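A.B. asks: with the sequence up front, the predicted model follows.
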Amino acid sequence: MENKGSKIEKDLRIEKIKISDVATYKENVEINDLRKINFFYGSNGTGKTTISKIIASPNNYKNCEVKWRSDIKLKTLVYNDDFVRNYFYQSENFPGIYTMGEGAKDIEEEIKKKKDELDKIKEELINLNETIENKEKEKTQIQDNFNEVCWQSLYLKYQQNFTEVFKGYRNNKKNFADKILLEYKTNHAAVKDYGELLKEYNIIYNQTLNKLDEITKIEDTLINDVKLIEVDKILSTSIIGKENVDIGKLIHKLQNHDWVREGKNYLENSFIESEQKYICPFCQQRVDKDFKHKLEEYFDETYENQIKNLESLNDRYTGVKKALEEYYQKLSTIQNNQYFNEKKQETEEKFRLLFQIMSTNIEKLKEKKDKPSIVIELESILEILYEINEIFDGINREIHNHNNLIKNRKTEQERLESEIWHFFCNEISQYIDTYKTNTSNAEKALNSIEGKIEINDQKQVDINTDISTLEKKIKSIKPTVEVINKLLDHFGFKGFRLEALDDDKHYKIVREDGSPAKENLSEGERNFIIFLYFYNLIQGVLDPAENINDDKIVVFDDPVSSLDSDVLFIVSTLIKKLLKDIRDNNSNIKQAFILTHNVYFFKEVSYISSRKTYNKRKDTIYYIIRKKDNISGIVAYEENPIKSSYQLLWEEIKRKDVDKVCIQNAMRRIIEFYFKLLANLDEETLINNFENEEDKKICRSLVSWVNVGSHEIFDDINYSPNFEEIEKYKKVFQKIFEHTKQIEHFNMMMGIEKPVS
């Protein structure tokens, strides 16, 4: 059936083959840019059959991969040694090949409609699979972007500060991002700021830290004493004598109570015993005892008691100051307490202000003591004392937490780590929400597309079932017998033919008289009939339940082995027709691989046109397989690189990376072919033209094949060059052409232009 121009026809095929660690493919090899028609040329043992086996059964090669376009695999038919062995040697008869019979035009027309419908579904599936691939890439990019955000914003930012928390996530961005997502979903720890977390972390994970003693606060008794001193009424009392004493009126009038009180003290020390008089400390006049008595009466017991209260108050305040100074001194001895040290400057400033105020207050008390009649007011220090104790309360809370952390280190580590992960999640919560939204959208799109694919897959199954049911009505194995026998007869193979068995399921090979012929076929006859069998299998199916029109790819691995030139030409012609149908989209074969070591067959089957430009096609590519040091490699060419076997030998010599064994054999075969053709090589004369013994030895190793033949074993010639000697071989090789006056031929084949004279 023809189906030209369909997009599905162009798209479905193998687009890449990866080969590694199998046979002579010791190093990774990727065959990219595969096209509809793919030619592979390589000598025996270079690795052609390995490629055909990988295409046939990729699952058998764990380090290799066959990549299908849009991940849609097609039926694959491979002609190689395995196929010959399975179908010719391991069973007595050939399984029958079912193809379409004649006389079923209406059914064929209905099948064609079904096939067209199936192609549309396949095309839609390709588009859906491409959309899925793009969505998967989008989803992967979303994940990669999120991984990078987590890594840059959290890991790189905090790795030095929270080293222990990052254990297990240091070398894998994906694992780290997954941990963040898990914590975001399940973590309900308390929210703390970075500084608080870091402080706790440095405690919990610092194994050298010990418990700390709490700071002793300023005692309440001392504070209460200050409170009482500051409100003592004596401070606001003007301490004076009795006003109803004679001299009291004068003292009150003059307001010189403190001056008189001070004079009284001097008066008591100026008594003259002989005169029973006192000397006034102010006017130096004699005064009698009665004046002194009046002074004592003025400064009575009440006055003296008030003075004593004032002095006591002064002593108490001085005592408080001394106690606070001693307390402050003890604070200065505290060491290795980070929480106290953090507040040390603030505490020192409080105490500096405290002592400054107290010193001022002591001066006021001293003045009051000297002048009891004045009224004073002390500046309060209570607020400062309370503030100091509040600072120490805060410090002690920190110390308490510190000690608890050390006491319950393991439990606290688990708690803290949970809080740190929660902190991380909060740090990038907006990115997490964006990631979850974008991922959810991508997954919804993927689910929708996958649903459509599932529907189309079921449609494919249903249509294939319909096609299979229709084909069963007109499928038969007999048309294949007729086609193969007609070809055998047409090409002169008269001694045997194919015959369908009575079960209408198998073929046997028979002679003209009907006797079995399989066991005594020549190698060439065997290879030709098995090739014809495979060629017809491409057009049919082995199981009548299968669809004949299923899309497929075919692989030919050295199909002309042991065939003479006439049959080789026949095989080439049949394959070329198949390739033309593929190029013209006139076949359900979507891709072909041709692998061979036969230069003549390669040239025949790959020939398209004598016009050079026409041989470079977008639907065709060429590969050369070479083996160096028992390691295979593959090089791709847009144009056919094989001109002839003779040219190919010269191409080997031109290569810079030529294998040491290959160059030796290539040189020998060139000399054998060229000089046998000319028949004018005198081996001994040629060898004697070389003066250097080593050059003579190289020359002898190269020309010996001319006389004895290239397919014999030479026990006496075992000279094989190493890498350093390859250049010597090339020089001797060139000298051979110089000494035989054939240097023009050498220059032509090597592409050396004659210098302009």
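C.D. replies: Alright, I've got the coordinates. Remember, it's a predicted structure, so these values are computed and weren't measured experimentally. Numbering: from 1, shown residues only.
A.B. asks: make it CA atoms for all contacts and neighbour counts henceforth
C.D. replies: Will do.
A.B. asks: which residues in the stretch 251-400 of the chain form strands?
C.D. replies: 271-272, 277-279, 286-287 (DSSP state E, counting those that start in this stretch).
A.B. asks: and among the ones you listed, the most buried is which?
C.D. replies: Of all these, strand 277-279 carries the top mean neighbour count, a mean of 19, counting by mean count of other Cα atoms under 10 Å.
A.B. asks: can you list contacts of that strand?
C.D. replies: The contact list for strand 277-279, computed with Cα atoms under 8 Å, 6 or more residues apart in numbering, reads 267-268, 270-272, 285-289.
A.B. asks: cool, and stretch 95-113?
C.D. replies: 1, 87, 467, 470-471, 474-480, 500, 504-507, 536-537, 539-544, 548.
A.B. asks: just the buried ones from the residues you listed?
C.D. replies: With burial judged by 16 or more other Cα atoms under 10 Å, the buried subset of the contacts of stretch 95-113 is 87, 467, 470-471, 474-480, 500, 505-507, 536-537, 539-542, 544, 548.
A.B. asks: and the strands in the stretch 51-200 of the chain?
C.D. replies: Secondary structure of the stretch 51-200 of the chain by DSSP E, counting those that start in this stretch: the strands cover 65-68, 75-79, 94-95, 99-100.
A.B. asks: what's the most buried one of those strands?
C.D. replies: Among these, highest average neighbours (mean count of other Cα under 10 Å) belong to strand 99-100, with a mean of 22.
A.B. asks: you'd agree residue 743 is up against residue 734?
C.D. replies: Yes. Applying Cα atoms under 8 Å, one finds residue 743 in contact with residue 734, separated by 7.5 Å.
A.B. asks: okay, one more to line up with it:
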Amino acid sequence: MIKSIKMVDCTPYHQIEINECKKINFVFGANGSGKSTISSFLSGRQDQRFASSSVEWDGVLHESIYVYNRAFRNENFQQTIPGVFTMGSATIEDIKALEELKKQLSDVQGDWEKNTSSYKKIVDEDIPNCETRFKEKAWNDILKANENDFQKAFEGYRGSKDKFLGEIKKRIAGIPDHEGVVCQRSQLIERARTLYAEKSVRCNRLVVDIQQLLSVIEAIRTDSIWNTVIVGNEDIDIAALIKELRNSHWVDQGRTYIRLGSKKCPFCQKETIDDDFRNKLEAFFDTEYNKKINQMKEHLTNFRVSSEKILSSIASVVLDEESVSVGKLDIDMYNAKQELLNSLFEDCEKRIEEKIAEPSKKINIFNVSDKIAELQKLLDDANKIIDDHNTLVDKRDTEEEKLKDDIWASVIDQSKILINSYEKELSDLNKAASGIKKMLDIKKANIDKLKAEVSEKGKNITSVQPAIDEINKSLKAYGFTNFTIQPAKDKENHYCIERDDGTMATNTLSEGEETFLSFLYFMQQSKGSTDPNHVADKKIIVLDDPISSLDSTILYIVGAMVKELSKNIRDGIGDVTQLFVLTHNVFFHKEASFIDGQTKKVKDVNYWMIRKDNGISVITSYGMDNPISTSYELLWKELRDNDNLTMISIQNTMRRIIENYYGMLGNKKNEYLENYFSEPEERMIARSLVAWINDGSHSIPDDLYIDSYTDAVPKYKEVFREMFYKSGHKAHYNMMMGIEDTAEIEQV
């Protein structure tokens, strides 16, 4: 069934919506208010003005819509009319068999519709909701949580959640062009800082060129002289004493204080030095001894120079602050190791000095290579970072893309729980949808099979003749005896309209005859179809002013037919599932819509009313409350509730009220009402209002609203009120206008 109808930007509607449509729907509105616009739209006509209008269906299966309106009458009043195929007088067994097939088809279609609803819920709601939840979660937990550190990696996606979700899906799918490596966050941040900096440049490596100096230090350290006992010539007789006293260094220093030509000993200050002793001392400290002493002194000098250069080089390398910063050199650790190395060098110098002072002493010189290696290790680690930095700078474009891929891979890896949960939920939903889809395909095949069987069965037991018989029977019953419907002689399964003498009556029928005949023809279509393959199809019927030119007798007949159709729809009898009745005629509305002559609510029936003001129509829903009880009450309701009545509309409304009320009382003289007014203007207004009482017109009121406006409206309302007040019918006026007046009780 149709759930709602939305009319947008199509004259005379700006935007209206007929919501919560039921099985039976009555829409009341004056001529020109826009009823035919609705019926034209529902007929499916291709018209650009309906481009923004739409129908919302309550369910997956969409019934065929049959529309009766002026266009239907024009299209079907030709020389020949397509025949309507119906069951007619088929045997009970044939009809029962067909009905059983139709029931099977209905049951399968019902199951198919339920499964389709489940499928559509998964596809249209559950899966999109799953995607939306993941999109929101990913937006907050992945992008927002990382964009401060990796802003540039998310460029192009930070302004659109949908684009970001699309990129996430591509990355999750592992598209080859975007394969990244999961890295530690700190590394990614550092790479990002280098690559995304406004002016990132190459940095110098932290290099200490001390290898040659270390070779000198190592050669000095490994010289065997440090483990050699250095003494004078042992062939001299004083050698034994010097060796035993182990004071050759002391003696050597003392002899430098012996003055030339002096015999005084520099130690005891006695004249014990003669030329013979002097010669023995010189002979003890021979050339070899002095050579070794000088060698050690030279080593000491070279050691000092080399160690100072090493320390200077080590200290100067860290003056490059940019490289130290980029390489993340631990400057505190570096300085500490540098201080330790300096202490070791000082200790080595001290030991060498001691050896020179006491040549007979053996010493060990520390090996500083381990400490140098520790310092070099710090520099090597920093240089590796610097090299990586320089590589990034040298290959910015390539490295930026690689960094981007690594960032995405890493943040996705960090969100594995979220992503796995989403993928599992999505997989489960897709599996469920796939399972239901397979079931739907099987049931759809079964539906097509049953439809074919119904169609084939219907072909064998349907014909156009029963519809001819039904229409002719109705025409005769209602007094249309000067023409009949007959099978067309030159066109199979078509009708033609013939006079009794056999001539065609198509162009000689009155408007009322055409309208009634076309309505009977249309009602036969509600029982069948002009296509024998669609006799059993479910239908929605739209009736747009079916009695606009009919007399009062036919009005009640058509009303009764519509009422019977409504009852069958509510009871589930026949193939019509929903009815829309659009009319401007209050009497027809009353006859067609009132249930058992009463105005009680029916759950399957809803009511609407269309009103037009300043060229724009609006629609008001009354739910299950019928807004029209009688034509007389409707006239008062228009006067009471509609503040936008125009001059012409208010005149017509007031005249009809006066005609109905005072006509019923038997007061038909103008003077009866006019004489209550003494002012000429008021008498003129009163005369215009009572004019219809004497014109002999008692036709069904058609037009209730005509667009116009004038400032005289308040004066007309005042005269109208006074007409009732002055004629003694104040209580009736107050009652109909909803004015409380308990002082008077109307006696009518």
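C.D. replies: Arrived safely, thanks for sending. A quick note: this is a predicted structure, and the numbers were derived from the prediction, not measured.
A.B. asks: TM-score for this pair?
C.D. replies: Once the chains are laid over each other, their TM-score by TM-score structural alignment, normalised by the length of the second structure reads 0.83; 708 aligned residues with a Cα RMSD of 3.9 Å.
A.B. asks: tabulate the strands of the stretch 251-400 of the first structure (a markdown table), appending distance to residue 515 of the first structure.
C.D. replies: Formatted as a markdown table, these follow (distance: least, Cα to Cα, whole Å):
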| stretch | distance to residue 515 of the first structure |
| --- | --- |
| strand 271-272 | 176 |
| strand 277-279 | 177 |
| strand 286-287 | 180 |
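A.B. asks: what's the closest of those to residue 368 of the first structure?
C.D. replies: Closest to residue 368 of the first structure of the strands of the stretch 251-400 of the first structure, according to Cα to Cα: strand 277-279, at 27.9 Å.
A.B. asks: the closest one: average distance to aligned residues in the second structure?
C.D. replies: Superposing on the second structure places strand 277-279 of the first structure at an average distance of 3.3 Å from its equivalents, by mean Cα distance after the TM-score superposition for the first structure.
A.B. asks: please apply the same query to stretch 343-350 of the first structure.
C.D. replies: Aligned to the second structure and superposed, stretch 343-350 of the first structure gives a mean residue distance of 3.9 Å (mean Cα distance after the TM-score superposition for the first structure).
A.B. asks: how far away from the center of its chain is that stretch?
C.D. replies: Taking Cα atoms, centre = their mean, to the nearest Å, one finds stretch 343-350 of the first structure lying 53 Å from the centre of the chain it belongs to.
A.B. asks: kindly report the same for stretch 30-50 of the first structure.
C.D. replies: How far stretch 30-50 of the first structure lies from its chain's middle: 32 Å, per Cα atoms, centre = their mean.
A.B. asks: re the thing from before, farthest-apart pair in the contacts of strand 277-279 of the first structure, please.
C.D. replies: 268 and 285 (14.2 Å).
A.B. asks: returning to that earlier point: export the strands of the stretch 51-200 of the first structure to CSV and tack on distance to residue 357 of the first structure?
C.D. replies: Shown next, in CSV, are the strands of the stretch 51-200 of the first structure (distance: least, Cα to Cα, whole Å):
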stretch, distance to residue 357 of the first structure
strand 65-68, 89
strand 75-79, 102
strand 94-95, 117
strand 99-100, 117
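A.B. asks: and of those, who's closest to residue 681 of the first structure?
C.D. replies: Among the strands of the stretch 51-200 of the first structure, strand 75-79 comes nearest to residue 681 of the first structure, with 44.1 Å by Cα to Cα.
A.B. asks: and of the strands of the stretch 51-200 of the first structure, who's closest to residue 257 of the first structure?
C.D. replies: In terms of Cα to Cα, the element of the strands of the stretch 51-200 of the first structure nearest to residue 257 of the first structure is strand 65-68, at 118.2 Å.
A.B. asks: the second structure: matching residues for the closest one?
C.D. replies: The alignment of strand 65-68 of the first structure onto the second structure (TM-score structural alignment) covers residues 54-57.
A.B. asks: what sits against residue 238 of the first structure?
C.D. replies: Contacts for residue 238 of the first structure (Cα under 8 Å, 6+ apart) come out as 372-375.
A.B. asks: who wins on neighbours among these?
C.D. replies: residue 372 (24 neighbours; other Cα atoms under 10 Å).
A.B. asks: what's the spacing between the most centrally placed residue in the second structure and residue 419 of the second structure?
C.D. replies: With distances taken as Cα atoms, centre = their mean, residue 132 lies nearest the centre of the second structure, 7.0 Å away. Applying Cα to Cα, to the nearest Å, the value for residue 132 of the second structure to residue 419 of the second structure is 13 Å.
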